[in-house]
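Participant: sequence first, predicted coordinates after that:
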Amino acid sequence: MGVVFYLVFVAVGLVAAFALTKVLKGIKLI
């Protein structure tokens, strides 16, 4: 149970980091 929660947490973190990077790149392009 704890391992699954950890994997989900890591996945969400990676997605959030990717989205944040895309947003920052978008701001730089503007």
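Facilitator: Arrived safely, thanks for sending.
Participant: CA only for contacts and neighbour counts going forward, please
Facilitator: Noted.
Participant: and the helix or strand hosting Leu7, how far from the chain's centre?
Facilitator: Per DSSP states H and E: Leu7 is located in helix 2-29. Centroid displacement of helix 2-29 relative to its chain, using C-alpha atoms, centre = their mean, to the nearest Å, is 0 Å.
Participant: buried ones in it?
Facilitator: Using 16 or more other C-alpha atoms under 10 Å as the test for burial, helix 2-29 gives no buried residues.
Participant: next, the one to line up against it:
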Amino acid sequence: MIEGTGHWIQLDQPGEFSRRLDRFLETEGR
């Protein structure tokens, strides 16, 4: 399950969004 799917849009920090997205992709890759 993706954590904070409906919340990442509210994040002001692009780095945080990128970090979450990268983590999600890494999890999906495995």
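Facilitator: Okay, I see it. These numbers come from a predicted model, not from an experiment.
Participant: so after superposing, what's the score?
Facilitator: Put the two chains on top of each other and the TM-score (TM-score structural alignment, normalised by the length of the first structure) is 0.58; 19 aligned residues with a C-alpha RMSD of 1.4 Å.
Participant: what helices or strands is the helix holding Leu7 of the first structure leaning on?
Facilitator: If you count contacts as 3 or more C-alpha pairs under 8 Å, 6 or more residues apart in numbering; DSSP states H and E, helix 2-29 of the first structure packs onto no helix or strand.
Participant: counterpart of Leu21 of the second structure in the first structure?
Facilitator: Matched by TM-score structural alignment, Leu21 of the second structure corresponds to Val12 in the first structure.
Participant: how near is its match to Lys28 of the first structure?
Facilitator: Per C-alpha to C-alpha, to the nearest Å, Val12 of the first structure is found 24 Å from Lys28 of the first structure.
Participant: before we move on, what about Ala11 of the first structure?
Facilitator: When Ala11 of the first structure is compared with Lys28 of the first structure (using C-alpha to C-alpha), they lie 26 Å apart.
Participant: same thing with Ala17 of the first structure?
Facilitator: Distance of Ala17 of the first structure to Lys28 of the first structure, computed by C-alpha to C-alpha: 17 Å.
Participant: what's the answer for Leu7 of the first structure, then?
Facilitator: Distance from Leu7 of the first structure to Lys28 of the first structure, by C-alpha to C-alpha: 32 Å.
Participant: Leu20 of the first structure now?
Facilitator: Distance, Leu20 of the first structure to Lys28 of the first structure, by C-alpha to C-alpha: 12 Å.
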